[in-house]
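Visitor: Can you look at this prediction? I've put the sequence above it.
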Amino acid sequence: MYKSEQLAHSLKLLIENGTWKANQKLPSLRQQVEQSGLSLITVMNAYQELEAQGLIYSKEKSGYFVAAQQTKETVHAINEKIEINSIVFKYLKSIQSENIIPLGSAFPNSQLLYSAKLIQTLGQLARQRRSYEQTPSLPPGNYELRKIIAQKYAMQGIPTDPSDIVITSGGLDALNLSLQALTHAGDYILLQQTIFYGAWQAAERLGLKVITIPEHPVHGIDLDAFEQAILKYPIKVCMLMLNSQNPIGFTVSDEIKLELAKLLNKHQIYLIEDDVYEELHYDQKKPLSMKYFDQQNWVLHCSSFSKTLGAGFRIGWVYAGKFSEHIQHSQLMSTLSVNSFIQNALVEYLSHRHYEKHLKTLRSTLQRFKKQYFNYLKNHLPDSCQIHYYPSGYFLWIELPEQVNSNVIYHTMLEHGVSITPSHLFNITDQNHHFIRINCSFEINERIQNALNLLVEIIQNQMNG
């Protein structure tokens, strides 16, 4: 963790525990330099990060102040008929052209992902016909690959047997298979109000009723709202993103995860954890998954290699535990099996230290790019726009003034050959459609800078219009 991030974290705790009250003035930059012994630029970066998270605000010539931390109203939206598949399909079709500048892409820049060592491994295996002709490809997947994944869990203090793991065709397949194993049409599930559109698509496909809870402005997930929802409605399954949440970006603290695990156990509710961004953290220590806090097997943990090795390596998995066989049966009737050649290549690649080296470089590059996007947009967007910055992943979540419709921004940008992602894809209610998600995994060259300038211009025009 960088010194500025350490300082930001320390100051954040003072705000969260009430030591610093709402609207209280913070020590000036120079006072903070004297108190902490850090450089002025380090302190400035820490304050800017807290401001980006909405924890503090600045007044011209007056300094920085603690922002009022108001919990959003805990209204639970009941969505008995989800209709989002056609919307997502039209959106994805609209941005797939190679000529579109992909600030709306869900995947990192492919030039950062495809490891030379992995490509070399693929070439070597391709010349060995046995690697893809004699290897069983039926569920639950390659045993050696499952053993490597089980070892990764064990290294985080999660006892795991390869039989607990089912290999899937990517993270979304893992989520769908898990949800299918745990629910029937008409069941109630709980989602975060703003969440990856794949969760909404799964709910629509399976005919599920959805209860949503709003995000907590500080902790990410609102435990009070969560408990109210599970007491009021017959929730069968929760599907949550708690590490580098898409689209907002926050990572829920270990303390909140522990309390959440207690509630799941107390009320005997299953959690499907979408953790596809687990490796894209900027801290030295990987964030813990909910599976770590799961003592009674209420959590099914889903992840994937596609966000770290590229969309072409759409290999995911689910820590299925006692649901392993059920999920395998569902898999046989849907995706059937996962590419055995790619599984073999991953086994060879992951058996050495190539992956860890690749991840270290990827994290460093994504962190640098994301900071550049944040600083650029912070300096050019109107002050009424809030940029939510969190130290992980490759997305920025931008909050626009309420009168600005993100869908209008998306269509206008698209007419100029640039994609962004409007918030109605993540939140199907009629509220909060003044947010956009930006993919920051592309180096800011002239083409990208022109796209960002265009975004700023269009937002300003919408605000003035």
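Guide: Here it is on my side, so go on.
Visitor: Could you use CA atoms for every contact and neighbour count after this?
Guide: Noted.
Visitor: gap between whichever strand or helix holds Lys307 and the chain center?
Guide: If you go by DSSP states H and E, Lys307 is part of helix 306-309. Here helix 306-309 is found 13 Å from its chain centre; the criterion is CA atoms, centre = their mean, to the nearest Å.
Visitor: again with stretch 320-335
Guide: 25 Å.
Visitor: so where do the strands sit in the stretch 301-450 of the chain?
Guide: Listed in chain order, the strands of the stretch 301-450 of the chain (DSSP state E, counting those that start in this stretch) span residues 316-319, 386-388, 395-399, 418-419, 421-422, 435-439.
Visitor: which outside residues touch the fifth one?
Guide: Meaning strand 421-422. Leu103, Gly104, Ser105, Ser406, Asn407, Ile409, Tyr410, His433, Phe435, Ile436, Arg437, Ile438 (CA atoms under 8 Å, 6 or more residues apart in numbering).
Visitor: just the last one next, same as before
Guide: Under the criterion CA under 8 Å, 6+ apart, residues 102-106, 108, 247-248, 394-400, 405-406, 420-423 lie in contact with strand 435-439.
Visitor: sorry, back to before: could you dump the strands of the stretch 301-450 of the chain into TSV and include distance to Ile167?
Guide: Written out in TSV, the entries for those read as follows (distance: least, CA to CA, whole Å):
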stretch	distance to Ile167
strand 316-319	4
strand 386-388	34
strand 395-399	27
strand 418-419	32
strand 421-422	30
strand 435-439	28
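Visitor: in the helix holding Lys307, what's buried?
Guide: By neighbour count with 16 or more other CA atoms under 10 Å, helix 306-309 contains the buried residues Ser306, Lys307, Thr308, Leu309.
Visitor: and what of stretch 265-273?
Guide: Within stretch 265-273, the residues that qualify as buried are Asn265, Ile269, Tyr270, Leu271, Ile272, Glu273, counting by 16+ other CA under 10 Å.
Visitor: Presented hereafter is structure B, for comparison with structure A:
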Amino acid sequence: MYKSEQLAHSLKQLIENSTWRAHEKLPSLRQQAEQSGLSLITVMNAYQELEAQGLIYSKAKSGYFVAEQHSTRLNPVLAINDKIEINSIVFKYLKSLQSEFIIPLGSAFPNSQLLYSPKLIQSLGQLARQRRSYEQTPSLPPGNYALRKIIAQRYAMQGIPTDPSDIVITSGGLDALNLSLQALTQTGDYILLQQTIFYGAWQAAERLGLKVITIPEHPEHGIDLAAFEQAILKYPIKVCLLMLNSHNPIGFTVSDEIKLKIAKLLNQYQIYLIEDDVYEELYYDQKKPLSMKYFDQQNWVLHCSSFSKTLGAGFRIGWVYAGKFSENIQHIQLMSTLSVNPFIQNALVEYLSHRHYEKHLKTLRSTLQRYKKQYFNYFKSHLPEQCKTIYYPSGYFLWIELPEYMDSELIYQQLLQHNISVAPSNLFNITNQQNHFIRINCSFEMNEKIQNALDKLIEIVKININQ
């Protein structure tokens, strides 16, 4: 046993027999080195091992402390620490989608042919001929007032009283998430993520040097409330970043009952939540699902959304319902993205001021629902029985579970050789515990080209199962 492991074992016994109690400060690295006669690097390795096991936690410039201990631990709650390395994986993956010959079943965006509304294109053309209409528009944060007013009105329609000053316009949904995290955290802070979540959340944590605690998905409710509360009891969580509507990549929408319980826990433990809700408009039922902002009574929630998934990737206009953090986010934005394209903002104001957007959304939802059911039925009929296709009535993703011994990264690489992309689960879960899932984009019409791609996917899965 290495010296660091011996020290970690000794310290663990002191914690488990309550010699050191919850939230008690441990000796500093230097003090521990002097007491034990070990080197600083050995002590640091021991502390990091205890931190990874959830037995201790660190605070920036304050040292290490004993974590809350519980007799019944949920093993899936994992401390990822600050060693997140996913950006290079995402970079290689996104580069692989750029070829014009690729069939983009792994794309995060809906089929562009479904998105670009003719009325919106018409608005762009009209504005382009009226140069003054956008040259004289203020372009600095927080963004176009008329656009923020329209967004505020859409919140109000869902029973969420909103003032335009609460809204900051951003360069897409990911920009809204990054700005919100920057406003709420500092390097070394703990944040909480779902174990499987959009890779942009992992990239943001890596870039900002945050420590990540993950909670598992619940097979029925989407989010495991017991694990959620256990995590915020055990660790000094600063911020949670969750997807609760049309989750990417799995697809579930969390019930209002669970959202209300989450809101109560946020208020009880005074923890902020950044909600990634970019798929909020892509529901299939008659009623739009509520955001966490609806249940937020004490301003613990920052709500982030975007027009990119409904009007096209080219319209990278998002926003954050920032509330009291609005000014702080604007200052950060001024030092990074500076401002959002005023021309596009003006075009959206013109477009959203009429009923064009609602008509477009109605057609988009209907088409996505029809396509997704077609893909689901095809996979259900043709995939081997060892595979499970997970269907939720929203969005445009299917989440396919392969046999546990299979590696979805291998399936992805094999399909790339045939100019077909899928999204392997290591993009969404960096714990190396669930690498046997793939995400499929179902927003493309089931023509001969797409069907051949699906057949090739099914063929490769069968080959790997039979090996």
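Guide: Happy to help now that I have it. Everything numeric in this text was worked out from a predicted model, so none of it was measured.
Visitor: Between the contacts of strand 421-422 of structure 1, which sits nearest Glu279 of structure 1?
Guide: Distance ranking of those against Glu279 of structure 1, using CA to CA, places Ser105 first at 18.7 Å.
Visitor: OK, contacts around that closest one?
Guide: Ile95, Ser419, Ile420, Thr421, Asn439.
Visitor: Name all residues that make contact with the aligned partner of Asn81 of structure 2 in structure 1.
Guide: In structure 1, the residue equivalent to Asn81 of structure 2 is Asn79, according to TM-score structural alignment. Taking CA under 8 Å, 6+ apart as the contact definition, Asn79 of structure 1 lies against Lys209, Val210, Ile211.
Visitor: Which ones among those residues map onto strands?
Guide: Within these, residues falling in strands by DSSP state E are Lys209, Val210, Ile211.
Visitor: top of the residues you listed by neighbour count?
Guide: The residue in these with the most neighbours, by other CA atoms under 10 Å, is Val210 (26 neighbours).
Visitor: What residues does the residue mapped onto it from structure 2 make contact with?
Guide: Aligned by TM-score structural alignment, Val210 of structure 1 pairs with Val212 of structure 2. Counting by CA under 8 Å, 6+ apart, Val212 of structure 2 touches Ala79, Ile80, Asn81, Asp82, Tyr190, Ile191, Leu192, Leu193, Ala205.
Visitor: With Gly222 of structure 2 instead?
Guide: Applying CA under 8 Å, 6+ apart, one finds that Gly222 of structure 2 lies in contact with Leu244, Phe252, Thr253, Val254.
Visitor: Can you give me the distance of the aligned residue in structure 1 for it to Asp164 of structure 1?
Guide: Pairing criterion TM-score structural alignment: the partner of Gly222 of structure 2 within structure 1 is identified as Gly220. Gly220 of structure 1 sits 29 Å away from Asp164 of structure 1, taking CA to CA, to the nearest Å as the criterion.
Visitor: need the contact list for Ile221 of structure 1.
Guide: Applying CA under 8 Å, 6+ apart, one finds that Ile221 of structure 1 lies in contact with Gln192, Pro214, Glu215, Val252.
Visitor: hang on, the earlier thing: so which bit of structure 2 is the helix holding Lys307 of structure 1 matched to?
Guide: Against structure 2, the aligned range for helix 306-309 of structure 1 is residues 308-311 (TM-score structural alignment).
Visitor: ok, average deviation of that stretch from structure 1?
Guide: Mean deviation of stretch 308-311 of structure 2 relative to structure 1 after superposition (mean CA distance after the TM-score superposition for structure 1): 0.1 Å.
Visitor: In a markdown table: the ones in strands among the contacts of Asn79 of structure 1, plus distance to Ala8 of structure 1.
Guide: A markdown table is the format used below for those (distance: CA to CA, whole Å):
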| residue | distance to Ala8 of structure 1 |
| --- | --- |
| Lys209 | 40 |
| Val210 | 36 |
| Ile211 | 34 |
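Visitor: so who does the residue nearest the centre of structure 2 touch?
Guide: Nearest to the mean C-alpha position of structure 2, counting by CA atoms, centre = their mean, stands Phe198 at 3.8 Å. Taking CA under 8 Å, 6+ apart as the definition of contact, the neighbours of Phe198 of structure 2 are Asn248, Pro249, Leu427, Phe428.
Visitor: With Gln369 of structure 2 as the reference, measure out to the last one.
Guide: Spelled out, that is Phe428 of structure 2. On the measure of CA to CA, Phe428 of structure 2 and Gln369 of structure 2 end up 24 Å apart.
Visitor: same question, the third one
Guide: According to CA to CA, Leu427 of structure 2 stands 25 Å off from Gln369 of structure 2.
Visitor: how much does the longest helix anywhere in structure 1 stray from structure 2?
Guide: Selection of the longest helix in structure 1 by residue count, based on DSSP state H, yields helix 354-380. Once fitted to structure 2, helix 354-380 of structure 1 is off its aligned match by 0.1 Å on average (mean CA distance after the TM-score superposition for structure 1).
Visitor: residues contacting Val166 of structure 1?
Guide: With contact set as CA under 8 Å, 6+ apart, Val166 of structure 1 has these partners: Pro139, Pro140, Gly141, Arg146, Trp317, Val318, Tyr319, Ala320, Ser324, Ile327, Gln328.
Visitor: In three-state terms, label the equivalent of it over in structure 2 for me.
Guide: Taking TM-score structural alignment, the alignment pairs Val166 of structure 1 with Val168 from structure 2. Per DSSP: H, G, I helix; E, B strand; the rest coil, the secondary structure class of Val168 of structure 2 is strand.
Visitor: where's Val168 of structure 2 relative to Lys95 of structure 2, distance?
Guide: 30 Å.
Visitor: Double-check Lys305 of structure 1 against Gln343; I have them as touching.
Guide: Not quite, residue 305 of structure 1 is Phe, not Lys. No - at 11.0 Å, Phe305 of structure 1 and Gln343 do not qualify as touching, with contact defined as CA atoms under 8 Å.
Visitor: who touches both of those two?
Guide: Ile315.
Visitor: Settle it for me: which of the two has more neighbours?
Guide: Ranked by neighbour count (other CA under 10 Å), Phe305 of structure 1 and Gln343 place Gln343 first, with 24 against 20.
Visitor: Tell me who's in contact with the alignment partner in structure 2 of the more buried one.
Guide: Under the alignment (TM-score structural alignment), Gln343 of structure 1 maps onto Gln345 of structure 2. Under the criterion of CA under 8 Å, 6+ apart, the contact list for Gln345 of structure 2 reads Asn144, Leu147, Ile317.
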